[in-house]
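Trainee: the sequence isn't on hand, but the structure is:
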C-alpha cells in the first residue's frame, strides 16, 4: 500500500514541475525571441516481483516463482527548450532585428540555429534570439535586459556621442549604420556578432531569454551563412502556442487531480486499518 502512495505522490510532483514549465511558457508569450520549454516525464525502472520459498518443482530457479513487474511511478526528467522559429512581426523601431534561419539545412539530423552574441554584467558571453535592442546613455547597444550586444570581433560596440543621440539603424546585413537618413554623414559603425550553434540542445537556459554553452565557445560568423537572413525593424515572437499550452495545462490539472484521488483513497484505507487495529 505504501508503494502505491509513493507512486501517486511521484506523479503529483512530476506534474507540478510540468505545470511550472507550462506556466512559465505562458508568462513569456509576449517576450521577443523566447523559446518554449517542454518538460519530459519518464517512468522509474520497473521492479520485478517474485515469490520466494515456493515449490521446488517450479520451472524457474528452485524456490522462486515469478509474479510479474511493478511500476514505481514517474519523474520529471528534464526541461528541453524548443528552438523552432517564432513568427516575425514588423515594428517601427530602427534597432529591432530578427533572425530567420528556417532555411538552414539539417546537420547530422539536427537543425542548427543562429543567435545574437551578447555579454552579461559579469563579462561572460551569452546567446539570445531577442533582437529588441536599445541605446544606453553611454552610446552602447544593449538588449532590453541590459546585456551588451557584441560585434564580429567579440567586443562591445564602441560608445559614440552620435550613437547616444539615437541616429542609428541596423540594416539587413547586420551592419550598424550611423545617420542612416543622411547620405553625407552615413557610415558603417560596426556589425553585430552572430554565432551558429550546430546543436542548440547543447545550450543551457539561464533565463531572460539568454543561453550559455559549456566547453569551447563557437566562433563569431564573418558573414551570414546561406539560409539565414536578418529582418530590419522586425522582432521574432516567442514560439509558444497559447492554445496548445492552455490545453496542456488543463490536461495536467486533470492528471494531478486523478493522482490526488488515489492518495485520498489510500488515506481512507489506512484510516480504516488503524481503526480496526484499535478495536
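Mentor: Arrived safely. All values reported here derive from a predicted model rather than from experimental measurement.
Trainee: going by C-alpha atoms from here, please, whenever you check contacts or count neighbours.
Mentor: Will do.
Trainee: so residue 65 sits right up against residue 52, yeah?
Mentor: Yes. Using Cα atoms under 8 Å, residue 65 is in contact with residue 52, at 6.7 Å.
Trainee: higher neighbour count, the two?
Mentor: Between residue 65 and residue 52, counted using other Cα atoms under 10 Å, residue 65 has the larger neighbour count: 19 against 11.
Trainee: that's a helix at the more buried one, yeah?
Mentor: No. Read with DSSP: H, G, I helix; E, B strand; the rest coil, residue 65 is strand and lies in no helix.
Trainee: how about it, what does it touch?
Mentor: Each residue near residue 65 by Cα atoms under 8 Å, 6 or more residues apart in numbering is listed here: 50-52, 54, 58.
Trainee: got TSV for the residues you listed, with distance to residue 185 and secondary structure too?
Mentor: Below are these laid out as TSV (distance: Cα to Cα, whole Å; DSSP: H, G, I helix; E, B strand; the rest coil):
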residue	distance to residue 185	secondary structure
50	85	strand
51	88	strand
52	90	strand
54	94	coil
58	94	coil
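Trainee: which one of those sits closest to residue 74?
Mentor: residue 50 (22.5 Å; Cα to Cα).
Trainee: contacting residues around the closest one?
Mentor: So residue 50 contacts 64-68 (Cα under 8 Å, 6+ apart).
Trainee: could you pull out the strands for the stretch 1-150 of the chain?
Mentor: 37-43, 47-52, 64-70, 74-81, 88-90, 97-100, 113-119, 125-128, 133-135, 141-143, 148-149 (DSSP state E, counting those that start in this stretch).
Trainee: against that first model, consider the following:
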C-alpha cells in the first residue's frame, strides 16, 4: 500500500517537471534562436525482493524477521523519474528582418560570445552595436571574432559574408567565430539564451553559413507544447487522485487494525 503512494508521488514529480519544461518552452516561443527542452523519463530503480523465513531448528527471538532465503521472488518498482532534460538543437526557420545587425546561422554552428564567466555560445543572432562600436548580444556580451577578440565596427554600414567575414567599405574588419561541438549533449543552458560547454571544447566550423538580415526563429511548436502541457496536467491530476485513494485506504486499514479486540 505504501508502495502505491511512492509510485503515484513519483508520477506527480515527473508531471511537474514536464509542466516546468513546457512552460519555459512556451515562454520563449518568440525568442530568436531558442532551442526547446525535451524531458526524458526512465523507470525508478527497482528493489529486489527476497523471501524471509526461519530455518528448521532455529529459535525465533523477539522482533526477528528470520534469515533471508536464497530464493529471489521478484522486484519492486517505485514508479518513474526524470532522467534528463536535454536541449533539442534542430534547425529553426529563418525570418527576414532586413536589419544588418540581425544574423542567422544555417548549420550546426554557434556564435561565440564573451562573458565574465568565460566563453559562452548562442544561436541568437539578434545583435546590437554598443557605444564603443563593439558587436554585442542584447544582454551586452561582446561577440567574438575567430581570433578571440571582440568585433569592433566603425560608424557607417557594414556587411557580413556567408563565412562570417565582417566588412566595412569593402575591407574585412574581422571574422565571426562560428564553432561546433562533437557532442551537443555537453552543452547546458546558462540563461540569456546562452550555452556553456561542459565537454572537450569547441572547434571552428566552416560548414555553417551566416545570413545577414535574418533571424533564426524559436523551435518551439505552440500547438504541440500546449498538448504536452495539458497531458502533463492530466497525468498530475490522475496521480494526485491515486495518492488520495491510497491515503484513504491506508487510513481504513489502520482503523480496522486498531478496532480488533
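Mentor: Received, thanks. No experiment lies behind these values; they were computed from the predicted model shown.
Trainee: re earlier: dump the strands of the stretch 1-150 of structure 1 to TSV, plus distance to residue 234 of structure 1.
Mentor: TSV is the format used below for those (distance: least, Cα to Cα, whole Å):
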stretch	distance to residue 234 of structure 1
strand 37-43	23
strand 47-52	54
strand 64-70	54
strand 74-81	23
strand 88-90	4
strand 97-100	5
strand 113-119	14
strand 125-128	15
strand 133-135	11
strand 141-143	15
strand 148-149	17
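Trainee: top helix in structure 2 by residue count?
Mentor: For structure 2, the helix reaching the highest residue count under DSSP state H is reported as helix 222-258.
Trainee: in that helix, which residues are buried?
Mentor: 225, 228-229, 232-233, 235-236, 239-240, 242-243, 246-247 (16 or more other Cα atoms under 10 Å).
Trainee: residues in contact with residue 150 of structure 1?
Mentor: 117-119, 156-157, 192-193.
Trainee: as a markdown table, those with distance to residue 240 of structure 1 and neighbour count would be great.
Mentor: Output for the contacts of residue 150 of structure 1, formatted as a markdown table (distance: Cα to Cα, whole Å; neighbours: other Cα atoms under 10 Å):
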| residue | distance to residue 240 of structure 1 | neighbour count |
| --- | --- | --- |
| 117 | 23 | 27 |
| 118 | 23 | 27 |
| 119 | 26 | 20 |
| 156 | 31 | 21 |
| 157 | 32 | 22 |
| 192 | 27 | 24 |
| 193 | 26 | 25 |
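Trainee: which of those does structure 2 keep?
Mentor: For the contacts of residue 150 of structure 1, the aligned pairs still in contact in structure 2 (both residues aligned by TM-score structural alignment, their matches' Cα atoms under 8 Å) are 117-119, 156-157, 192-193.
Trainee: the contacts of residue 65 of structure 1: which two are farthest apart?
Mentor: Among those, 50 and 58 lie farthest apart (Cα to Cα), at 12.0 Å.
Trainee: common neighbours of the two, please.
Mentor: With Cα under 8 Å, 6+ apart, residue 50 of structure 1 and residue 58 have common neighbours 64-65.
Trainee: before we move on, back to that, output the contacts of residue 150 of structure 1 as CSV; include the columns distance to residue 163 of structure 1.
Mentor: Conversion of the contacts of residue 150 of structure 1 to CSV gives the following (distance: Cα to Cα, whole Å):
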residue, distance to residue 163 of structure 1
117, 20
118, 18
119, 19
156, 13
157, 10
192, 15
193, 18
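Trainee: who's in contact with the nearest residue to residue 187 of structure 2 once chain neighbours are set aside?
Mentor: In space, residue 187 of structure 2 comes closest to residue 197 once its chain neighbours are excluded; the distance is 4.7 Å by Cα to Cα, 6 or more residues apart in numbering. Each residue near residue 197 of structure 2 by Cα under 8 Å, 6+ apart is listed here: 120, 186-188.
Trainee: show me which of the residues you listed is closest to residue 36 of structure 2.
Mentor: Nearest member of the contacts of residue 197 of structure 2 to residue 36 of structure 2, counting by Cα to Cα, is residue 188, at 12.2 Å.
Trainee: residue contacts, the closest one?
Mentor: 86-87, 195-198.
Trainee: any chance of the residues you listed in JSON lines, plus distance to residue 79 of structure 2?
Mentor: Converted to JSON lines, the contacts of residue 188 of structure 2 look like this (distance: Cα to Cα, whole Å):
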{"residue": "86", "distance to residue 79 of structure 2": "21"}
{"residue": "87", "distance to residue 79 of structure 2": "24"}
{"residue": "195", "distance to residue 79 of structure 2": "32"}
{"residue": "196", "distance to residue 79 of structure 2": "32"}
{"residue": "197", "distance to residue 79 of structure 2": "32"}
{"residue": "198", "distance to residue 79 of structure 2": "30"}
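Trainee: which one of those residues is nearest residue 162 of structure 2?
Mentor: For the contacts of residue 188 of structure 2, the nearest to residue 162 of structure 2 is residue 195 (23.2 Å; Cα to Cα).
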